[in-house]
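Engineer: requesting a structural model of the entry that follows:
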Amino acid sequence: MTDLSVGLLGIGGLFLLMIFRTPVAFAMLIVGYFGLWQLEGSRTAGAVTLTETYSAVTNYNLIVVPMFILLGNISSVAGFSRALYDAAFAWVGRFRGGLASASVLGCAVFSAVSGSSVATAVTIGKVALPEMKRLGYGDALSTGSIAAGGTLGFLIPPSTGFVLYAILTEESIGRLFMAGILPGLLLMGLFIGTIAIIATLSPETGPRGARVPLTRRLALLGRAMPLLSIIGISIGGIYAGIFTPVEASAIGAGLVTLLAFVMRAISLRTFRDALFETLKTSAMLYMVVIGANVLNPFLAVTHIPETLGHALVSMEIGPYGTLALILLGYIVLGMFLDGLSMLVVTIPIVFPVIVQLGFDPVWFGVVAVIVIEMGMITPPVGLNVFVVKGVATDVPMATVFKGVTPFLMAMVLGLLLIILFPQIALIVPNSMFGQ
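Structural biologist: Take a look at the predicted model:
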């Protein structure tokens, strides 16, 4: 049996394990370890597993993961996310669909502290969905806006997706964080525009909220300002070159914890709960990185990335035709796999092809993350759809999928704009770090 045949069997086994609900980290570990055992022997397989595990858990750059997760968890349990949502609703709630627009704004801002799509959808959904139901919003619009807005957590820095992409491709985390800012704002604007169109065509689905006096709006904005300031310090500090992403994550987590205790917004018990939740999530992500680091040497030995690159080049459909095939593959995989699994399984295979075609690796990171975001709201899996369904238990699943469809079209438009105009993603990192 050739190395390539073993590699293809390994990939098939990987997907089979995930179909049977094996955690993606352990599925990659199993395939990587036994694949290397088959091709290189047990001694090599054991040595690679040990060394890659050690290098993964001692990777300095990975510290951003637990720090930003802690930042998001503290913000959530301290009620800062509620303050963000209340401020957003006070300013835009008087427009048609304003409550849904406020939800998207809240998702965008909370994304800058959570770095997680699921955490964003759950946190804002718990606050916003009861309010939209009380004001008579249509179920499709309310759930669709939360599910779509939650996907911004995977794109707007500090994105867990960008951290894993950077680890897998050895790209700069700082460049990727900065590259996600304008595309994130673009998608946020497209989502709000979609809400405005839906509410205009069907006013009953998104009624206007009461006008809030200016003094009240300013007061609510003031309540949200401490967290907004922490976001500004963390992300702005990276852009200004004052500190690295790792330092920014620690400063942000430290400041939000200090703020929560000073304001008496959390107790020692809730702080402990936030710490335990951070440990569980961080351990899961570290295991994913370990699994990917064991799988990658196996894929390299089988020459699958190299063979795929030659096959795509031989089709003679040009760089953008090849890119379209890769993105189509992502969309299909998104119907069955969650975003994290897609990222860690596919990037080691397609990244060499992207580099060979001459595309900017940072730009492709943004494109890949957006396509993976689309998978989060695409049937039949659509992880964010299931998350929102868990919050809105009385809304049929079909209604939630119907609600996300217009936002999926908005994401396609945003993706096309970033492909046609790469500077949307590259202008900020290039101005900060140089070409």
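Engineer: C-alpha only now, for contacts and for neighbours.
Structural biologist: Fine.
Engineer: longest helix of the protein?
Structural biologist: Using DSSP state H, we find that the single longest helix of the chain is helix 268-302.
Engineer: which stretches of the stretch 51-200 of the chain form strands?
Structural biologist: Counting by DSSP state E, counting those that start in this stretch, the stretch 51-200 of the chain forms no strands at all.
Engineer: tell me which residues touch the residue nearest the centre of the chain, please.
Structural biologist: For the chain, Phe154 is the residue whose C-alpha lies nearest the centre (Cα atoms, centre = their mean; 1.4 Å). Contacts for Phe154 were tallied using Cα atoms under 8 Å, 6 or more residues apart in numbering; they are Ser111, Gly115, Ser116, Ser117, Thr160, Gly161, Phe162, Val369, Glu373.
Engineer: and this one, please, so the two structures can be compared:
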Amino acid sequence: MIAELGLGLAVIGLLLFLLILRIPIAFALAGAGLFALATARPWPAVEFLLSTFAYGASANFAYVVLPLFLFMGHMAFAAGLSESAFAAGQKWFGRFPGGLAAATVFGCAAFATICGSSVATASTMSRVAMPEMRKQGYMPRLAAGCVAAGGTLGVLIPPSGVLVIYSIMTDVSLVKLFVAAFVPGIMTAIIYIIGIYIWVKMKPELAPQLKGAAVPTMREKMQALGQTWELLLLFAAVMGTIYLGVATPTEAAALGAFFAMLSVLRRPGRKENIGVGLRETGTATCSIFALVIGAGLFSLGLT
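Structural biologist: Modelled structure (predicted):
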């Protein structure tokens, strides 16, 4: 018992040491897990385990949904859907205290409904919203903070890549997870927006009022909201078909990826972004699978 406890502490200590050295998380997990396996088991048994573990951990058809959702997010960004979401948020929230920050959170929430990745959501909205907030004199901590906080909505609001992985590893219905996560995700976005409003009310220097912009009319607001029709169509094509039971998550993800690619193709001069999206999707998918395999080895080493 004492020996097992000592080995467990040593493995966790090794993991922390590797992370301090800035070893990628996937390799740090795999290295610590391999150390535990090599210490506790005969090496021939470890060799046999390693020869089949990576394939066994990743050869699950349900994982197909991950690259499809990621590709859909990249295509949506290439088509400019994130820009239309931010523009709509700017029309609706721009005149309120901290309006651009609130518009950023709104854009993150809208983009999260077709993305599934917090990193992709944050990086996308940072390119769209950060320049405008800097131009209007927003404090960097507020501008960066609302992008970082809004990015977390990518793993809360379906389709979420984290929920897909959790569903596979725990054998829980992905549809039920998507249904359960939607309302908390939207509530989180609303709380973020209210928090921004209160914070800027208390400290107006964080976010100056918009300069040189007329107050938008209700018609202009509705027109800006109408410009997000492609984003709404994608959400309906993916989450609507899943919620109604018309399609499985994999089928819905394929449908969404196809529609997102059509959004890119209908815009002149953006066809080359499809190749870029495929490369970025491949890179992100490889990173996710490396994490799955590394976490599996670490878990196996501790047990």
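Engineer: any idea how far the residue nearest to the centre of structure 1 is from Thr2 of structure 1?
Structural biologist: Taking Cα to Cα, to the nearest Å as the measure, Phe154 of structure 1 falls 38 Å from Thr2 of structure 1.
Engineer: helices along the stretch 51-200 of structure 1, start to end?
Structural biologist: Here the stretch 51-200 of structure 1 has its helices, by DSSP state H, counting those that start in this stretch, at 64-77, 80-92, 98-114, 117-134, 139-150, 160-169, 173-179, 181-201.
Engineer: swap in the stretch 251-400 of structure 1?
Structural biologist: Using DSSP H, counting those that start in this stretch, the helices assigned to the stretch 251-400 of structure 1 run over residues 268-302, 304-314, 318-334, 339-357, 361-375, 383-391, 397-420.
Engineer: and the fourth one, which stretch of structure 2?
Structural biologist: Looking back up the chat, that one is helix 339-357 of structure 1. Using TM-score structural alignment, helix 339-357 of structure 1 corresponds to no residues of structure 2.
Engineer: buried stuff in that helix?
Structural biologist: 339-345, 347-354, 357 (16 or more other Cα atoms under 10 Å).
Engineer: and for that helix, what's in contact with it?
Structural biologist: With Cα under 8 Å, 6+ apart as the criterion, helix 339-357 of structure 1 contacts 24, 161, 164-165, 168-169, 288-289, 292, 296, 299, 304-306, 308-309, 319, 323, 326, 330, 333-334, 361, 364, 372-373, 375-376.
Engineer: just the buried ones from these?
Structural biologist: Among the contacts of helix 339-357 of structure 1, the ones that count as buried by 16+ other Cα under 10 Å are 24, 161, 164-165, 168, 288-289, 292, 296, 299, 304-306, 309, 319, 323, 326, 330, 333-334, 361, 364, 372-373, 375-376.
Engineer: on that earlier part again, so which of the contacts of Phe154 of structure 1 comes closest to Thr194 of structure 1?
Structural biologist: Nearest to Thr194 of structure 1 out of the contacts of Phe154 of structure 1 is Glu373 (Cα to Cα; 17.0 Å).
Engineer: residue in structure 2 paired with that closest one?
Structural biologist: Mapped onto structure 2 by TM-score structural alignment, Glu373 of structure 1 lines up with nothing.
Engineer: do the same with Met225 of structure 1
Structural biologist: In structure 2, Met225 of structure 1 lands on Trp229 (TM-score structural alignment).
Engineer: how far away is the residue nearest to the centre of structure 1 from Gly115 of structure 1?
Structural biologist: Counting by Cα to Cα, the gap from Phe154 of structure 1 to Gly115 of structure 1 is 6 Å.
Engineer: what's the answer for Ile192 of structure 1, then?
Structural biologist: 21 Å.
Engineer: hang on, the earlier thing: which one of the helices of the stretch 251-400 of structure 1 lies nearest to Ile238 of structure 1?
Structural biologist: So among the helices of the stretch 251-400 of structure 1, helix 361-375 is nearest, using Cα to Cα, at 16.6 Å.
Engineer: what are the contacting residues of the closest one?
Structural biologist: Contact with helix 361-375 of structure 1 is made by 151-152, 154-155, 161-162, 165, 171, 175-176, 179-180, 183, 327, 330-331, 333-335, 337-339, 342-343, 351, 354-355, 381-382, 408, 411, 415, 418-419, 422, 425-426, as judged by Cα under 8 Å, 6+ apart.
Engineer: who's in contact with Phe95 of structure 1?
Structural biologist: Phe95 of structure 1 touches Pro207, Arg208, Gly209, counting by Cα under 8 Å, 6+ apart.
Engineer: and of the helices of the stretch 51-200 of structure 1, who's closest to Leu14 of structure 1?
Structural biologist: Here helix 160-169 is closest among these (Cα to Cα), at 17.9 Å.
Engineer: between the closest one and helix 268-302, how many degrees?
Structural biologist: In terms of direction (axes from the mean of the first three to the mean of the last three Cα atoms, to 10 degrees), helix 160-169 of structure 1 departs from helix 268-302 by 40 degrees.
Engineer: against structure 2, where does helix 160-169 of structure 1 fall?
Structural biologist: Going by TM-score structural alignment: helix 160-169 of structure 1 matches residues 161-170.
Engineer: more neighbours: which of Ile192 and Gly115 of structure 1?
Structural biologist: Applying other Cα atoms under 10 Å to Ile192 of structure 1 and Gly115 shows that Gly115 carries more neighbours, namely 27 against 23.
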